[in-house]
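In: Prediction below, plus the sequence it came from.
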Amino acid sequence: MEKSAKIVILTGAGISAESGLGTFRDEGGLWARHRIEDVATPEGFARNPDLVHGFYNARRTQAAAAAPNPAHQALARLQREHKGEVVIVTQNVDALHESSGAAQVLHMHGTLAGALCSACGHRWAAPLQMQTGQPCPACAAPAGRPDVVWFGEMPYFMEEIYAHLAGADLFAAIGTSGEVYPAAAFVDEAHLAGAHTVELNLEPSATASRFAERRFGPASEIVPDWVAELLT
């Protein structure tokens, strides 16, 4: 790979699993105790905002106590040491990439650290515990909600992400299931742009066959090895 190559990396829940943050499919975790329709849709929030706030308060507390693992640290190292541009796009709402030192991170599904006014669209830093009827600092409407993208809502930064994919020389998907669109189609966008594509995952995703290269194993092991190869 050329020293000035542009690298675009998509990360999903699998990269944070080894930091103790569960995925949708983990048994016994937060998601296992709730239906997605109840805690991750605008309709669920309208029906029972107390339940939704309680769910995200628990996630926010859990994420605040988590520490980056070697996979996060390896990607931060790649950003520091690679001579070309390294863009990290994440489906995760935790801040573990930033905690590891990563600089350019596009949170396409929002962040647990943010609050959003559903009345005027103002954003502010979320307290550790949000309450139903949280007033907006800008318009005072009692319409505060977590600044996370729920099912049925448009992910953030899509134009910017597609522009990065169009210029990518290398695209990697790490810890993603390949089942959530539009992110599941990023490999096709990168391939059309002429990028080399690689999947790094615990096991093959739903889109594994569409990648030119595939590596499987725990993220904390395979990602540092992959980064070391790129940097040498």
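Out: Nice, I can see it. Residues are numbered from 1 along each chain as shown.
In: Going by C-alpha atoms from here, please, whenever you check contacts or count neighbours.
Out: Will do.
In: Helices of this protein, residue ranges please.
Out: For the chain, the helices defined by DSSP state H occupy 13-16, 36-39, 42-47, 49-65, 70-81, 96-99, 158-166, 186-192, 219-231.
In: want to try TSV for those, with mean neighbour count as columns?
Out: Shown next, in TSV, are the helices of the chain (neighbours: other CA atoms under 10 Å):
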stretch	mean neighbour count
helix 13-16	24
helix 36-39	17
helix 42-47	15
helix 49-65	18
helix 70-81	21
helix 96-99	19
helix 158-166	16
helix 186-192	19
helix 219-231	17
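In: chain center to the biggest strand by length in the chain, what's the gap?
Out: Counting residues, the longest strand in the chain under DSSP state E turns out to be strand 110-117. For strand 110-117, the distance between its averaged C-alpha position and the chain's averaged C-alpha position is 13 Å (CA atoms, centre = their mean, to the nearest Å).
In: Specify the angle between it and helix 49-65 in degrees.
Out: Regarding strand 110-117 and helix 49-65, their directions subtend 140 degrees when assessed with axes from the mean of the first three to the mean of the last three CA atoms, to 10 degrees.
In: who touches strand 110-117?
Out: By CA atoms under 8 Å, 6 or more residues apart in numbering, the residues outside strand 110-117 that reach it are 56, 59-60, 92-95, 122-128, 136, 141, 143-149, 155-156.
In: picking that back up, adding distance to S177 as columns, could you present the helices of the chain in a markdown table?
Out: Written out in a markdown table, the entries for these read as follows (distance: least, CA to CA, whole Å):
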| stretch | distance to S177 |
| --- | --- |
| helix 13-16 | 8 |
| helix 36-39 | 16 |
| helix 42-47 | 23 |
| helix 49-65 | 20 |
| helix 70-81 | 17 |
| helix 96-99 | 19 |
| helix 158-166 | 19 |
| helix 186-192 | 13 |
| helix 219-231 | 13 |
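In: Included below, for side-by-side comparison, is a second structure:
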Amino acid sequence: MSERERVRELVRGARRIVVFSGAGMSAESGVPTFRDAQTGLWAKFRPEELATEPAFRANPSMVWDWYVSRREAVARVAPNAGHLAIADFQRRHPGRLTVATQNVDGLHQRAGSPGVLALHGNLADDKWLDVPCERCDLAVEAGRPPRCAHCGNLLRPAVVWFGEALPARVLAEAESAARACDLMLVVGTSGAVYPAAGLARMARGQVVVVNPQASDLDDAADVVLRDTAARSLPYLLED
């Protein structure tokens, strides 16, 4: 039995599965990785100079425009065969597979996956920079970025910036799913960004790494498949 066949048998036998995905999965759809997004007008900046609350407070228009360019780049791509295979499995087997992702691009959601645990937030969404006043949501004034016409509070991208904690509820749900799963598929992540990467090390069941490159989580895996999500997941998740 090949390693791919072995993993497919693990999928078939698992009652609770977690797919933990990272940037490599989105890269197959053409989404630039975080650092590869530094092109054109943004090539002179390091991501750390833009993806922080102090940077946003110092120059909100510049940081907002960078995120607008990232949103436009994501809008031009589509979920790949790996995203679609996961969503299709979830439709066939409701409640059996949970997606936890480090990606902020929303491709899992666009593919049709329900209840995605977006550990680093969602690029398409906004939230208030400061605690909103009672009129913030009723008096949004257009701008770069939009602001509350009453108190001046700014909208910001609803992503996790450097120095910020992961959303507590989402992280807790992901950790609970990891501890309860029979099988975790770790797909397209380097395993270098914590605390998200720690999910693979707390998984109760078998851990399978799917990545064409070596990752920091290979040592936690029961099986390592040197393959991509788009090539492997349609086969692994096939009934």
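Out: In hand now; what should we look at? The structure presented is a predicted model; accordingly, all values stated were derived computationally and were not measured.
In: Got a TM-score for the pair?
Out: Counting by TM-score structural alignment, normalised by the length of the first structure, the TM-score of this superposition works out to 0.85. Behind it: 221 aligned residues with a CA RMSD of 2.6 Å.
In: sorry, back to before: out of the contacts of strand 110-117 of the first structure, which are buried?
Out: Among the contacts of strand 110-117 of the first structure, those scoring as buried are 56, 59-60, 92-95, 123-124, 126, 128, 136, 143-149, 155 (criterion: 16 or more other CA atoms under 10 Å).
In: What's the separation between the residue of the first structure most remote from its centre and L112 of the first structure?
Out: In the first structure, A140 marks the outermost C-alpha relative to the chain mean, sitting 29.9 Å out by CA atoms, centre = their mean. Note on A140 of the first structure: its distance to L112 of the first structure, by CA to CA, to the nearest Å, is 21 Å.
In: which residues touch A81 of the second structure?
Out: Under the criterion of CA under 8 Å, 6+ apart, the contact list for A81 of the second structure reads A229, A230, R231, L233, P234.
In: same question but for R4 of the second structure, I mixed them up
Out: With CA under 8 Å, 6+ apart as the criterion, the residues that contact R4 of the second structure are L225, L236.
In: quick one on the thing from earlier: for the contacts of A81 of the second structure, work out which two are farthest apart.
Out: Distance extremes for those: the farthest pair is A229 and P234 at 8.3 Å, using CA to CA.
In: Are there residues contacting both of those two? Which ones?
Out: Both A229 of the second structure and P234 are contacted by A81, G82, under the criterion CA under 8 Å, 6+ apart.
In: tell me, what residue is most central in the second structure?
Out: The geometric centre of the second structure, computed from its C-alpha atoms, lies nearest to N103 (CA atoms, centre = their mean), at 2.0 Å.
In: Translate it into the numbering of the first structure.
Out: Residue mapping for N103 of the second structure onto the first structure gives N92, with TM-score structural alignment as the criterion.
In: Please apply the same query to G24 of the second structure.
Out: With TM-score structural alignment as the criterion, the equivalent of G24 of the second structure in the first structure is G14.
In: can you check S113 of the second structure too?
Out: Aligned against the first structure - with TM-score structural alignment as the criterion - S113 of the second structure pairs with A102.
In: so what's the nearest residue to that match once chain neighbours are set aside up against?
Out: What sits nearest to A102 of the first structure in space, not counting adjacent residues and going by CA to CA, 6 or more residues apart in numbering, is A76, at 4.5 Å. By CA under 8 Å, 6+ apart, the contact list for A76 of the first structure reads H97, S100, G101, A102, A103.
In: how far away is the equivalent of A76 of the first structure over in the second structure from P146 of the second structure?
Out: Structural alignment (TM-score structural alignment) places A76 of the first structure against A87 in the second structure. Between A87 of the second structure and P146 of the second structure the distance is 34 Å, computed by CA to CA.
In: Ok, L129 of the second structure next?
Out: With distances defined as CA to CA, the gap from L129 of the second structure to P146 of the second structure amounts to 11 Å.
In: coming back round to it: could you identify the most distant pair in the contacts of A76 of the first structure?
Out: Between any two of the contacts of A76 of the first structure, the greatest separation by CA to CA is 9.3 Å, found for S100 and A103.
In: From the neighbour counts alone, determine which of these two ranks first.
Out: Neighbours of S100 of the first structure and A103, each counted by other CA atoms under 10 Å, are more numerous for S100; the result is 19 against 15.
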